[in-house]
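Visitor: dropping a prediction and its sequence here:
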Amino acid sequence: MRSPLLSVTLSVLLVCLIGWLLVVGRSLLLPFVIALIVWYMINALSHLFARIPIGRWRLPGFVSFSLALLTIFVVSTVVLDIVMANLTQLAQDAPTYQRRLEELFAQISTLLHLNDPIELRDLLPDSIVPRMVTAGASLVTTIAGSASLVFIYVLFLILEQSTFDRKFERLFASPAQAEAAFAIREEINRSIMHYFSIKTAVSVVTGVLTSLVLIAIGLPYAALFGFIAFLLNYIPTIGSMISVVFPSVLAAVYYDTLGPFLAIASGLGAIQFTIGNFIEPRLMGSNLNLSGLVIMLSLAFWGAIWGVVGAVLCVPLTVMIVLVCARFESSRPIAVLLSQTGEVGLPRTGLQAELK
């Protein structure tokens, strides 16, 4: 019988090996992960189009799939073009905004009669504004630069997806085992689809409302900040705070008065508070959020491995791990530890018995 110490040692070695492979294979894995997300979104949107009634008829499968593919392509192209244009302009203006922020700190120090004036480098590292812009640009550049490879991966996934079920079925020795595995896979897929469809819809609404507020007040880069709010909304609590801080700080250095700053901070804060605390929990139906400690550890882990892209994908990836682990008795403790309240649903023990 294997000793507990040996099991723990082997588990640690396996985790270290997986982490090393994720770092070494970053250039290969990142485009494939993005391709999987795009492929999943295309199929989800295709199912949505297929359910839309047109009189007594519904769209055929190939028509709904073609519409989904065209929608994803057009939206991605337009959004990336707008974001890249905003980032390019912001990168040019970043030194000016940083000097204005330093002047603002000097004015506050003079107003408060401080013997030791407040300086930007006391609160933030040197050249923080250009580096933040560079980090944002690297995210979009990584996605756009890998577009050709992502397109190839998506194309092959689409061409071969009709064979996935047949291959999956032949992994099992009996029809009963295959049926049980398909049932578990379907349940996991429903949970993931439920979470990400609602989360994506809420993120889109958050990004649009953020852009509209900034456009109404007259702050530049409204589309960029709306896109940032959309991405950061996948990160509970922390993302909402950051998406409010960025445009608020820019408003403080862009305008000569505090009126626009207060309007943007209060307006965006009200949007994030209302959506995050009332609308999203009501739509979600169950609490699938992660604990704060898990969020920070996940950000540190995926950010260290995959950079900015990993920081954006960290929470969705961890949520998927929770959803999958919660469906199996042996891995359910992992899901409980990662979740915020421990309420992760009941495992499907009967189906697992069929798989043995």
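Guide: Yep, that arrived. Owing to the predicted nature of the structure, the values given are computational and were not obtained by experimental measurement. Residues are numbered from 1 along each chain as shown.

Visitor: please count neighbours and contacts with C-alpha atoms only from this point.
Guide: Fine.

Visitor: so what's the gap between stretch 323-331 and the chain middle?
Guide: In terms of CA atoms, centre = their mean, to the nearest Å, the centre of stretch 323-331 is set 22 Å apart from its chain centre.

Visitor: measure that stretch end to end?
Guide: This stretch, stretch 323-331, spans 10 Å end to end (CA to CA, to the nearest Å).

Visitor: okay, pairing it with this:
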Amino acid sequence: MKPTEDNPLLYRITLTLLFCVLTVVCLYYAKGILIPVTTAALLSMLLLPMVRRFEQWKMGRFLSIFCSLLVVVAVIGMLIYILSAQVISFSADIPTIQQNLNQKFQVLQSWIQTKTGLTAEQQLIYLQKAASSFLGVAQSLATMIVAATTGTIVFVGLLLVLIFLFLYYRHRIYHFLLSIVPKDNNINTEKIISEISMVTQKYLLGVFTVMGILSVLNSLVFLMIGVPHAVFFGILASILNVVPYIGVWVGTLLPMIMMAITQPSLTPILLIVLGVWINQQIDNNFLTPTITGSRVAINPLATIIILIIGGYIWGVAGMVLFIPLLGVAKIVFDNVEGLKPLGYLIGDDSTGSQSSMKRWFTKLRKK
């Protein structure tokens, strides 16, 4: 079907809008299938170098993939053990936290009585009414948590199976992708696939490396300020940092609330904000450009828009997965002549340049 001679621009705009609408609808209603498949595809690219290393040691494909997944499961198990120990320690301090909350509540009661004239008994009546409705919400929340835990176990099991199959049939998938692109097209399919694999590996490995470094930095900041369970909150903030711009500040709210409960002064809360802000500057200007690399740079406008779209279509999973998927799309745009303007639109002009802090560190090393 060719554009009409009367109004080809309108024809193309209509087709583009129709394609975008159908894509969003398909992504939304098929998210139960696409989220685990997409996650498994990205993680299989991350594990590919390890699988190849095992294969170089004369291990079969099946055994190489199995050993790689075994290493991943062992690392995840160790992290779960560390986090579980922190959660158990946090649970042991709940009575102390409750006592501090009661003290704060008594102060609040006195302030309310002074300002409104409501006695403590009248305030308790209002609280009992609120507590009865809150109890129903808490019961629903508990049911949701149990269901989510069961769903997570099923999701992880499905993920491991999909990763195994992606790695096992990777050559078949590779040749399939080569065969569906016409040979006479001016598109270097092998180059695109190679760049996607390399950039995805670099991005994901960089994300996990930065996450580990930020866990240490955030934990040190919280320890110096005196935040209870600093290691737990430091790891939590670094994990949430996977969601750009907003994730780390969501993770910072919990230690701020903890300090508000245990400390009468606002100084520790301000120090938490300052410390996390400094760590974010180190991350944005040095860690991420150096470790993750800037081979595929996405500008902040495109990042924020894709976060909103990903959150609307796939929820939290979309906010995490749509960032590397946009990087994959940019590689395709940059290598297809008709799509290069889109690659330029979502790209970052500072791709080849160093940030000011990175240049400062480079000069410092030379000295």
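Guide: Yep, it's here. Since we're looking at a predicted model, the values are computed, not measured.

Visitor: which SSE is residue 184 of structure 2 in?
Guide: Here residue 184 of structure 2 is covered by no helix or strand, with elements defined by DSSP states H and E.

Visitor: residue 11 of structure 1: neighbour count?
Guide: 12 (other CA atoms under 10 Å).

Visitor: which residues in structure 2 does the helix or strand hosting it align to?
Guide: Applying DSSP H and E as the criterion places residue 11 of structure 1 in helix 4-24. Mapped onto structure 2 using TM-score structural alignment, helix 4-24 of structure 1 covers residues 9-29.

Visitor: related to what we said a few turns ago, so what touches the helix holding residue 11 of structure 1?
Guide: 29, 305-306 (CA atoms under 8 Å, 6 or more residues apart in numbering).

Visitor: ok so, going back, what's the mean distance for the match of helix 4-24 of structure 1 versus structure 1?
Guide: Following the fit onto structure 1, the mean deviation recorded for stretch 9-29 of structure 2 is 1.3 Å by mean CA distance after the TM-score superposition for structure 1.

Visitor: list the buried ones in that stretch?
Guide: 27-28 (16 or more other CA atoms under 10 Å).

Visitor: and if you look at stretch 123-136 of structure 2?
Guide: So stretch 123-136 of structure 2, judged by 16+ other CA under 10 Å, has zero buried residues.

Visitor: from the chain's centroid, how far away is it?
Guide: Relative to its parent chain, stretch 123-136 of structure 2 has a centroid offset of 36 Å by CA atoms, centre = their mean.

Visitor: who's in contact with that stretch?
Guide: Applying CA under 8 Å, 6+ apart, the set of residues contacting stretch 123-136 of structure 2 from outside is residue 109.

Visitor: returning to what we had before: in CSV: the contacts of helix 4-24 of structure 1, plus distance to residue 66 of structure 1, neighbour count and secondary structure.
Guide: Listed next are those as CSV, based on distance: CA to CA, whole Å; neighbours: other CA atoms under 10 Å; DSSP: H, G, I helix; E, B strand; the rest coil:
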residue, distance to residue 66 of structure 1, neighbour count, secondary structure
29, 27, 15, helix
305, 35, 19, helix
306, 32, 20, helix
